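In: the following block contains a protein sequence and its predicted model.
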Amino acid sequence: MTKTRLNRAAGLRWPVEECFEFSKDYFGLDQCQARLYTAIARHTVLVMAALAVCAVTAAHLRDRTDSQAPPPSTSDQPPPPEPGLILLTVHKVKRLLADALHHPMPPGHATRWLTWRRRHQARAR
């Protein structure tokens, strides 16, 4: 096996490792305390299904939610007056779904909060 091929294989593995870390941090992939194979398999399938639903939703909404203004190209240019909104991420979609399903809030509260936060993050960039 050549070094080039080994480096390519290591490079292909990196996104997989990032995905596992993300699913452990935000979706609780590592939170299962079951001892039976069936229970562990069910937990893994449910976590991966939740991650897939949120990832597909974020990807589907990508074109509709990217309204961020381009950043200044030089340091002497002023920032845009309205920075727009950053993209919806998988974590933000998960939070919206969790808020909609578990917390009885006034209608539109979660979306107003998310819009404020995305605008705030766009300004910070």
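Out: Thanks, I have the structure now.
In: only C-alpha atoms for contact and neighbour calcs from this point on.
Out: Noted.
In: quick one: contacts for Ala110?
Out: Each residue near Ala110 by C-alpha atoms under 8 Å, 6 or more residues apart in numbering is listed here: 96, 99-100.
In: buried ones among those?
Out: 96, 100 (16 or more other C-alpha atoms under 10 Å).
In: so which of the contacts of Ala110 sit within helices?
Out: Mapping those onto helices (DSSP state H) picks out 96, 99-100.
In: which of those residues sits closest to Arg112?
Out: Leu96 (10.9 Å; C-alpha to C-alpha).
In: got another, please set it beside the one above:
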Amino acid sequence: MLIRRNRSTGELAYYRCYSPTPVPLTALVRVAGARWRVEEFLQSGKGLAALDEHQVRRYPSWSRWVTLAMPAHAFLAAVRADEHARQPAPDGLIPLTCNEIQRLFITLVVQPVHDAAHRPGWSSRRRRHQARSQAAHYRRQATQA
């Protein structure tokens, strides 16, 4: 049994672990962390790529939907990774997130608006605000710890 405690809320998460041979605690923690990353990826796919928007009635239609949703999510993740590797974010902005890339892609490519120059400026203002919020959150966490 592996128990994880959330530092901020004190909530406990339990993991039932089994191995036919003895395993060090670090390996169990690594596996539990991998499970969390998989769950985060699925939650992200639901929100960004509409993975949960299909009414499953038959396998072929579900398979087609997932086949479209997963590459869309992979596209967003690849663009984000490329953006982070290529250039650092300008001063006062957080790096582009998958959500922000999705908004920009939909606005500029899928549903072009008359004033396309407005959207990148709006994105910069939003990311600057998010950077300030993130810094304030980290300061608050540091003072509580």
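Out: On my side now, so go ahead. What you see is a predicted model, and the numbers here were worked out from it, not measured in a lab.
In: in CSV: the ones in helices among the contacts of Ala110 of structure 1, plus distance to Ala55 of structure 1.
Out: Formatted as CSV, these follow (distance: C-alpha to C-alpha, whole Å):
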residue, distance to Ala55 of structure 1
Leu96, 13
Asp99, 17
Ala100, 17
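In: contact partners for Ile101 of structure 2?
Out: 76, 79-80.
In: how about Arg35 of structure 1, secondary structure?
Out: Following DSSP: H, G, I helix; E, B strand; the rest coil, Arg35 of structure 1 is assigned to coil.
In: if I line the two up, what does it land on in structure 2?
Out: Under the alignment (TM-score structural alignment), Arg35 of structure 1 pairs with Arg57 in structure 2.
In: cool, and Asp99 of structure 1?
Out: That one, Asp99 of structure 1, aligns with Thr107 by TM-score structural alignment.
In: my guess is that match contacts Val113, does it?
Out: Yes - with contact defined as C-alpha atoms under 8 Å, Thr107 of structure 2 reaches Val113; the gap is 6.8 Å.
In: related to what we said a few turns ago, which of the contacts of Ile101 of structure 2 does structure 1 keep?
Out: Retained contacts for the contacts of Ile101 of structure 2 in structure 1, judged by both residues aligned by TM-score structural alignment, their matches' C-alpha atoms under 8 Å, are 76, 79-80.
In: secondary structure element holding the residue nearest the centre of structure 2?
Out: Centrality entry for structure 2: nearest residue to the mean C-alpha point is Ser44, 5.0 Å, by C-alpha atoms, centre = their mean. Under the criterion of DSSP states H and E, Ser44 of structure 2 resides in helix 25-48.
In: report the buried residues of whichever helix or strand comes after that helix.
Out: Next along the chain after helix 25-48 of structure 2, taking DSSP H and E as the criterion, comes helix 59-86. The neighbour-count check on helix 59-86 of structure 2 (16+ other C-alpha under 10 Å) flags 65-66, 69-70, 72-73, 75-77, 79-80, 83 as buried.
In: also stretch 110-127 of structure 2?
Out: 123-124, 127.
In: measure it end to end?
Out: Stretch 110-127 of structure 2 has an end-to-end distance of 22 Å (criterion: C-alpha to C-alpha, to the nearest Å).
In: Gln130 of structure 2 corresponds to which position in structure 1?
Out: Aligned partner of Gln130 of structure 2 by TM-score structural alignment: Gln121.
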